[in-house]
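Undergrad: next come a sequence and a model predicted from it.
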Amino acid sequence: MSAAEPTVIAPEGELDIARVGDFRAALSNAASEDETAVVVDLSDVSFIDSSGLGALVELHDRLRRDGRRLAVIAPGGSAPAVLINLAGLRSRLPISDTREVAFDA
């Protein structure tokens, strides 16, 4: 990763079909920027549905094609972390508990 700070998107509250349009717009804007990495911090998200999860997968695929990185912050036991696990996406999306460990590998 370059020395530049990653773009951070940190939605709050419920991230469902009613709000996914704004979320997708924020993700698209982040994907259009020049930063090497994008962090989506779901720490303050109380609920996420399949539309939100789909937007994350699309962003991950787009960034990867461009040689860039995504980190998704979903603290263990949180609603987003549970739903990511239930959807079987933990092996597909780069999930971390905190921003501090997001790009440690």
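TA: Alright, I've got the coordinates.

Undergrad: could you use CA atoms for every contact and neighbour count after this?
TA: Noted.

Undergrad: ok, residue 60 to residue 96 distance?
TA: When distance is defined by CA to CA, to the nearest Å, residue 60 is 14 Å away from residue 96.

Undergrad: want to compare, so here's the second one:
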Amino acid sequence: MPGQRQTLDSLDDAQRAVVEALEGPVVIYAGAGSGKTRAITHRIANGCNSKIYDPQKVLAVTFTTRAADEMLLRLSALGIRNVATRTFHSAALRQLK
């Protein structure tokens, strides 16, 4: 897939490691503006494009509504639809209901 290769080529080594680690959890410790959201959204896209992840079974959780909305926009730009992006609060509230 040429578009996917180009996308991976645009990532730095640490981001690429996150994107290519499709099994198990990944923890990303990094400061503001370091590309955490980019790495996470590209990992989800890579997993969905590889058919390892079912987009309808992915839950991307973050701290703020703004960040959740941004993740959804970035996933959409990568051609990924039907991924749930929520804040910790909204994800927990949804499970309680």
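TA: Thanks, I have it. Because the structure is a prediction, the values reported are computed rather than measured.

Undergrad: mind checking the TM-score on these two?
TA: With the length set by TM-score structural alignment, normalised by the length of the second structure, the two chains reach a TM-score of 0.45; 76 aligned residues with a CA RMSD of 4.2 Å.

Undergrad: coming back round to it: ok, residue 60 and residue 96 of the first structure, which is more surrounded?
TA: More neighbours surround residue 60 than the other of residue 60 of the first structure and residue 96, with 23 against 20 (other CA atoms under 10 Å).

Undergrad: what strand or helix carries that one?
TA: helix 50-65 (DSSP states H and E).

Undergrad: and if you look at residue 95 of the second structure?
TA: Per DSSP H and E: helix 88-96 holds residue 95 of the second structure.

Undergrad: and that helix, what does it pack against?
TA: strand 59-62 (3 or more CA pairs under 8 Å, 6 or more residues apart in numbering; DSSP states H and E).

Undergrad: from residue 85 of the first structure, how far off is the nearest residue to residue 55 of the first structure once chain neighbours are set aside?
TA: Spatial nearest neighbour of residue 55 of the first structure, chain neighbours left out: residue 24 (6.2 Å); criterion: CA to CA, 6 or more residues apart in numbering. Residue 24 of the first structure sits 21 Å away from residue 85 of the first structure, going by CA to CA.

Undergrad: got it, and residue 30 of the first structure?
TA: Taken as CA to CA, the span from residue 30 of the first structure to residue 85 of the first structure is 25 Å.

Undergrad: tell me which of the two has more neighbours.
TA: residue 30 (21 against 12).

Undergrad: what about the more buried one, helix or strand, and which?
TA: Using DSSP H and E, residue 30 of the first structure sits within helix 20-32.

Undergrad: may I see the buried residues of that helix?
TA: 20, 23-24, 26-27, 30-31 (16 or more other CA atoms under 10 Å).

Undergrad: list the helices and strands it packs on?
TA: strand 7-9, helix 50-65.

Undergrad: contacts only, for residue 48 of the first structure.
TA: 14-16, 79-80, 83 (CA atoms under 8 Å, 6 or more residues apart in numbering).
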